[in-house]
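1. Below is the sequence, then the predicted model.
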Amino acid sequence: AGVGGNLAVKYIIGCQVDVGGVDLGFGGAIEFTGGMLSGLGLDGSLSLGLAPGQVAIVDITDKDLSDSGVAAVQLSQISFNLNKCGGYASARSAVKVIGAKGYSTDDGALSGEGTLIQSTLYGKPFSIG
């Protein structure tokens, strides 16, 4: 009792290759002369604009914990949609916990005197699709 704080859950998501620059085009032409088919033409193009993948940090929840000494957070059915991602994709959870006695996090700033502990816990990486 008397210890409050903050708990923030995030996911670190990475993609091997950004395939956002892929462009595919097709074209064709048919020629008729005197009602008869006299020519047929097809053309196409493929542009592969590949770039290195990116890593993003996605905020899931950020919860202030009261100083009653009891706190709980439950997450379920989290899904990820990775657009324009090619190759290997993975994610891992990260939980940042701050516990403090005599501190305040009002207005987004940490202030006060007393005991403060901060820790970041990382989950096991897992593959996405």
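-> Thanks, I have the structure now.
2. going forward, measure contacts between C-alpha atoms and count neighbours the same way
-> OK.
3. What about residue 96, how many residues nearby?
-> Using other C-alpha atoms under 10 Å, residue 96 has 15 other residues around it.
4. Okay, one more to line up with it:
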Amino acid sequence: MLRPVQLTLGSLVLAAHEPAHEFSKLSQASYTELHKITAQLEPALAKAFNYDKLNYLMLMMVDPDVHFHVIPRYAKTKYFNGLEFMDFGWPGAPDFHRSNETDAETNQHIIHYILSCWT
């Protein structure tokens, strides 16, 4: 899922399909699916936005269900759909206090572009 608040261009949320509040409580099937989806997700994001690093953060502070924040990281400013996207935390940890302003239309463009890069 696309993060509605884009910390960086292409920021996503990768959520488990089963209800679990602890990573260790996921089924073997979920771990197998995690391997499969990350093997597809990483090349799609790389093709779409040519990120410099990719961070997976499992914070689960607001939403207790098992999920990762998938944050592409960029050393330089990126441009998409006529907008400028900064990585405010680079080269350190992602800055969750600063984000890139997008609207619903831009978010839909980001989703469609990522999907067009998915194999």
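-> Yes, it's here. Since this is a predicted model, take the numbers as computed values, not measurements.
5. tm score of chain vs chain?
-> TM-score for the superposed pair, counting by TM-score structural alignment, normalised by the length of structure 2: 0.24. Supporting figures: 52 aligned residues with a C-alpha RMSD of 4.6 Å.
6. can I assume residue 68 of structure 2 is in contact with residue 34?
-> No: in this structure residue 68 of structure 2 lies outside contact range of residue 34 using C-alpha atoms under 8 Å: 10.6 Å.
7. what's in contact with stretch 14-23 of structure 1?
-> 45-56, 84-91 (C-alpha atoms under 8 Å, 6 or more residues apart in numbering).
8. If you count neighbours, what's buried in that stretch?
-> 14, 15, 16, 17, 18, 19 (16 or more other C-alpha atoms under 10 Å).
9. Could you check which helix or strand contains the third one?
-> Secondary structure assigned from DSSP states H and E places residue 16 of structure 1 in strand 4-33.
10. Starting from that strand, tell me the next helix or strand along the chain.
-> strand 36-52.
11. and the following helix or strand past that following strand, how far from the chain's centre?
-> For strand 36-52 of structure 1, the following helix or strand on the C-terminal side (DSSP H and E) is strand 55-65. On the basis of C-alpha atoms, centre = their mean, to the nearest Å, strand 55-65 of structure 1 sits 11 Å off its chain's mean C-alpha point.
12. if I've got this straight, residue 96 of structure 1 is in a strand?
-> Yes: secondary structure assignment places residue 96 of structure 1 in a strand (DSSP: H, G, I helix; E, B strand; the rest coil).
13. related to what we said a few turns ago, of the buried residues of stretch 14-23 of structure 1, just say which sits nearest to residue 101 of structure 1.
-> Ranked by distance to residue 101 of structure 1 (C-alpha to C-alpha), these are led by residue 14 at 36.1 Å.
14. pull the longest strand from structure 2.
-> strand 67-73 (DSSP state E).
15. Cool, thanks, signing off.
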